[in-house]
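1. Just a sequence and a predicted model for now, questions to come.
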Amino acid sequence: MRISTLTMYNQNVSSMNRQQGEFMKIGQQIASGKRIVNISDDPQAMTQAINIGQSKAVSTQFSEARVGVRNALSQEESVLNSVNDVYSRARTLMVQASSDTLSDPDRASVASELRGLYESLVGLANTRDGNGRYLFGGYQDDTAPFVRDVNGDVNFVGNPNVREQQVDGERRMEIGHSGNDIFRSVHSSATYMADAGMDNQGSMQFKGINISDPNDPAFGQAFDLDFADNAGQMQYRVNGGAWVDYNDPTTVALGGVEVEIAGQPVTGDTLRVARGQDSNTDMFRSFEKALAVLDNPADTEAKQTLRTNTLRTVMRELDNGMDNVLTTRAEVGARLNELDALDTIGGNRTLAYEQTLSDLVDLDYVEAASQYSVRMVGLQAAQKAFVDMKDLSLFNFL
């Protein structure tokens, strides 16, 4: 069979091009560190790698989201710690102000410090995060959640709902708490407390509250006591029921609850006995009530009684407030622990993704180096063969 010179040249050039292409391909793999340089190198593996890369990117987004949530929760935990310190100091001042040995100027000094704590509490309630958002504003985090009205009283104008952030594939976590939950709520376990009417004119005081029978059918209800003079005999009734003679002192049984009362009420005086969540739960109101009785001299027995009853009520409200803050801090701590657990899970998941990606697309340098040497030898052989064959001619043998 005759082989033309053109055919011989074409075959040798094709062989050199093929060998050079294989040599360049392995060189690109070594330079990039990837087994798959082009999708055509392994379409199936590249498709899997793209899907895994997308999953890894989503996991990275969740990790970044957890960083933001953790920062917000850590700042909230710090603020709640300061709030608890304010409540604790305020309660200490209430105990001090309740002492009969203090004079009105002494109580005015206590009121001055208490007012400073009140202002500090307002500042803590309107804390901003690193992005300028109000920490306790809920959805409405661009304006201060607590503002003063025309009377100077602090009111909540934020949103009670809290933003959520996707921190993992199946987990959405609330970012903090609303100011309504922290400063205007108490825990459901808050026990009974008494609150004498601010307009009372008598000397009636409540001493203590005892839980006598939590299984009583009426236990858990609120009880309102009204006092009235009936033909020279002071009487009281509960929730508008029958009138009962009042003796000083007395213990009133109220559906599994007993309240000790002493002193002389007058017609129109009232006393409310209810669980914490059915009483005043606004801590700013508690401060405002205490300041109102401490700022005014108690120059009559009625005013002294009002001050005593108010301070006792405020102390119990502060106790409930501290319990609520501690419960909220526990929730924040639980969320921070959950974020740590999610970080661990996410880190393990990311490592698994990286390992799978490495198995799919990363280069085995030992094998690649061997192939590089083989391809170089092949290319040199093809070049040598072409050099030898291009000089073959019958004219050389004439």
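-> Yep, that arrived.

2. going forward, measure contacts and count neighbours with C-alpha atoms only.
-> Noted.

3. got the buried residues for stretch 290-306?
-> Under the neighbour-count criterion of 16 or more other C-alpha atoms under 10 Å, stretch 290-306 has 290, 291, 293, 294, 295, 298, 302, 303, 304, 305, 306 buried.

4. neighbouring contacts of it?
-> Applying C-alpha atoms under 8 Å, 6 or more residues apart in numbering, the contact partners of stretch 290-306 are 104, 107-108, 110-111, 114-115, 196, 198, 200-205, 307, 310-311, 314.

5. 6 Å instead, please
-> 104, 108, 111, 201, 202, 203, 307 (C-alpha atoms under 6 Å, 6 or more residues apart in numbering).

6. of the residues you listed, closest to residue 88?
-> residue 111 (15.3 Å; C-alpha to C-alpha).

7. in the protein, which spans are helices?
-> Here the chain has its helices, by DSSP state H, at 5-32, 43-97, 104-125, 179-183, 283-295, 301-361, 365-389.

8. Give me whichever of those is most buried.
-> helix 179-183 (a mean of 22; mean count of other C-alpha atoms under 10 Å).

9. and the contacts of stretch 290-306 as TSV, adding distance to residue 181?
-> Below are the contacts of stretch 290-306 laid out as TSV (distance: C-alpha to C-alpha, whole Å):
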residue	distance to residue 181
104	35
108	31
111	27
201	35
202	36
203	35
307	28
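
10. Below is an additional structure, to be compared with the one above:
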Amino acid sequence: MRISSVTMFEQSTASMNRQQSDFLKVSQQLASGRRVVNPSDDPQAASRAVGVDQSISITEQYADSRVSARNSVAQTESILNSVSDAVIRAKELLIQASSDTLSDVDRESVASELKGVYETLIGQANATDGNGRYLFGGYKDNAPPFAKNAEGSVEYNGDANSRQQQVDSSRLMPVTENGKTIFQSVPSSASYVAKAAPGNDGSVTFSGPNIKDVTNDDYGQAFTVEFNVDDDSGDIAYTVTGTDGEIETGEYVGDGQQLSFGGISITLTGEPADGDEISMARPGTPEQPADLFKTLEAAIGVLENPAQTDTEKAAMRNTLNSSMRELDNALDNVLTVRASAGARLNELDVIDAVGSNRMMNYTQTLSDLVDLDYVEAISEYSLRQVGMQAAQKTFVDVKGLSLFNYM
């Protein structure tokens, strides 16, 4: 078989080109630190690497989302801490104002400080997240959620939703609370609240009510105690009426009398007038809506107006008693919401730890797929270098094979 000089040249050139291509490929791997520089280097690994890259990007996005969520929840928890301090201070002021040793001037001073607490709470309720969005307005976060109406009373203008954020693939977390949940709600275990009717003419006051038996068939109803005075004898009778109808009647005998009905009890002092009423209901119900701001407004109102007559003094004491019970319920509610925010902060820490482990696994998988083994690559580099040099030497030798050299 005859092999032409052209064929020998072409084969030598092809051999050199292959060696140069292999040498260049190893050089690119060493320069980039990756075993798979082009998808053609390992199509299966390249395809899997694309999926792992996407998973890493999604995990990083969730990590960024958790940073934002943690800032919002931490700010909410901090504000709720301030709110609880303000409610505690308001309760202390009402206890102080309830003392019989205080004069009307002293009570006006207490009312002045209580106004400061009231305004502080409004400011906290209208806090923003630093981006101009109101924290406690729900999805209506472009305007202050709490504002005073024409009568000077604070109203909630937000909605009953809480903004949520996706912090992991399977976790949609509330990152704020709505103002209704914080300032106009009570925990399920909140105690009954009693209130004297605004038009009472007598001097009867109350303490309580206290829960005695939650298994009572009538427990949970709203109750009204109405007093009737006999014009001839002056005897005073009372009638307890529940939501489902009349529960009991009896004679009111005077100071310190305790009435028990529907699983609760209330202690009465003073002398009621004919038609006077005292109502009791679970807070957060239509009969007794919960509203921290209205509670403070009522307390400020009675402290600013001097109580001269027995009727006015009884109205002041009853209002303060009701306000203190409502503040206790409001504080329990704020602490419950704050505990929820703290639990979410702890949950974010756990999700962060899981996300970090997941990221490490993805990074290791991606490294196994496309990263370069430098020891193996350097050995391959040396081998390809020798191969290319051998191909070049062979080409030089083949090029010199000619009969004309011997003629």
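-> Noted; the coordinates are in hand. Only a predicted model underlies this, so the values are computations on that prediction, with no experimental measurement involved.

11. thinking again about what came up before, quick one: closest of the helices of structure 1 to residue 257 of structure 1.
-> Closest of those to residue 257 of structure 1 is helix 301-361, at 16.3 Å (criterion: C-alpha to C-alpha).

12. give me the stretch of structure 2 that the closest one matches.
-> Helix 301-361 of structure 1 corresponds to residues 310-370 of structure 2 when matched by TM-score structural alignment.

13. That stretch vs structure 1, mean deviation?
-> Here the mean offset of stretch 310-370 of structure 2 against structure 1 after fitting is 0.5 Å, by mean C-alpha distance after the TM-score superposition for structure 1.

14. Same question for stretch 77-87 of structure 2.
-> Averaged out, stretch 77-87 of structure 2 is 0.6 Å away (mean C-alpha distance after the TM-score superposition for structure 1).

15. which residues touch that stretch?
-> For stretch 77-87 of structure 2, contacts defined as C-alpha under 6 Å, 6+ apart pick out 338, 341.

16. corresponding residues in structure 1 for that stretch?
-> With TM-score structural alignment as the criterion, stretch 77-87 of structure 2 aligns to 77-87.

17. ok, the equivalent of residue 301 of structure 2 over in structure 1 to residue 311 of structure 1 distance?
-> Matched to structure 1 by TM-score structural alignment, residue 301 of structure 2 sits across from residue 292. Note on residue 292 of structure 1: its distance to residue 311 of structure 1, by C-alpha to C-alpha, to the nearest Å, is 10 Å.

18. number of nearby residues for residue 160 of structure 2?
-> Residues contacting residue 160 of structure 2 under the criterion other C-alpha atoms under 10 Å number 15.

19. which residues does it contact?
-> For residue 160 of structure 2, no contacting residues are found, by C-alpha under 6 Å, 6+ apart.

20. cool, residue 197 of structure 2 as well?
-> Listed by C-alpha under 6 Å, 6+ apart, the contact set of residue 197 of structure 2 reads 277, 278.

21. just wondering, since we're on the closest residue to residue 33 of structure 2 other than its chain neighbours, how far is it from residue 381 of structure 2?
-> With C-alpha to C-alpha, 6 or more residues apart in numbering as the measure, residue 372 is the residue that lies nearest to residue 33 of structure 2, at 5.4 Å, once sequence neighbours are left out. Distance from residue 372 of structure 2 to residue 381 of structure 2, counting by C-alpha to C-alpha: 13 Å.

22. Likewise for residue 14 of structure 2?
-> Following C-alpha to C-alpha, the distance that separates residue 14 of structure 2 from residue 381 of structure 2 is 20 Å.

23. What of residue 230 of structure 2?
-> Distance from residue 230 of structure 2 to residue 381 of structure 2, counting by C-alpha to C-alpha: 114 Å.

24. repeat for residue 114 of structure 2
-> Using C-alpha to C-alpha, residue 114 of structure 2 is found at 82 Å from residue 381 of structure 2.

25. Over to residue 93 of structure 2?
-> To residue 381 of structure 2, residue 93 of structure 2 is 83 Å away according to C-alpha to C-alpha.

26. Residue 146 of structure 2 too?
-> Separation of residue 146 of structure 2 from residue 381 of structure 2 (C-alpha to C-alpha) stands at 72 Å.

27. Ok, residue 365 of structure 2 next?
-> The gap separating residue 365 of structure 2 from residue 381 of structure 2 is 25 Å, by C-alpha to C-alpha.

28. which position in structure 1 aligns with residue 266 of structure 2?
-> Per TM-score structural alignment, the equivalent position to residue 266 of structure 2 in structure 1 is residue 259.

29. Pull the contacting residues for that match.
-> Here residue 259 of structure 1 is in contact with 208, 209, 251, 252 (C-alpha under 6 Å, 6+ apart).

30. what about 10 Å?
-> Neighbouring residues of residue 259 of structure 1 by C-alpha atoms under 10 Å, 6 or more residues apart in numbering: 192-194, 206-211, 250-253, 273.

31. So of these, which two are at opposite extremes in space?
-> Farthest pair in these (C-alpha to C-alpha) is 192 and 250. Separation: 18.1 Å.

32. Of those two, which one has the most company?
-> For residue 192 of structure 1 versus residue 250, neighbours defined as other C-alpha under 10 Å are more numerous around residue 192 (22 against 13).

33. What is the equivalent residue in structure 2 for the more buried one?
-> Taking TM-score structural alignment, residue 192 of structure 1 has residue 192 as its aligned residue in structure 2.

34. Please name the nearest non-neighbouring residue to that match.
-> In space, residue 192 of structure 2 is closest to residue 282, 4.6 Å off (C-alpha to C-alpha, 6+ apart).

35. isn't that neighbour right next to residue 221, touching?
-> Yes: contact between residue 282 of structure 2 and residue 221 holds when scored by C-alpha atoms under 10 Å: they sit 7.7 Å apart.

36. Between the two, which is the more surrounded one?
-> Neighbours per residue, other C-alpha under 10 Å: of residue 282 of structure 2 and residue 221, the larger number sits with residue 282, 23 against 19.

37. Trace the more buried one over to structure 1, please.
-> Matched to structure 1 by TM-score structural alignment, residue 282 of structure 2 sits across from residue 275.

38. How many residues are close by the counterpart of residue 224 of structure 2 in structure 1?
-> Matched to structure 1 by TM-score structural alignment, residue 224 of structure 2 sits across from residue 224. Neighbour count of residue 224 of structure 1, defined by other C-alpha under 10 Å: 19.
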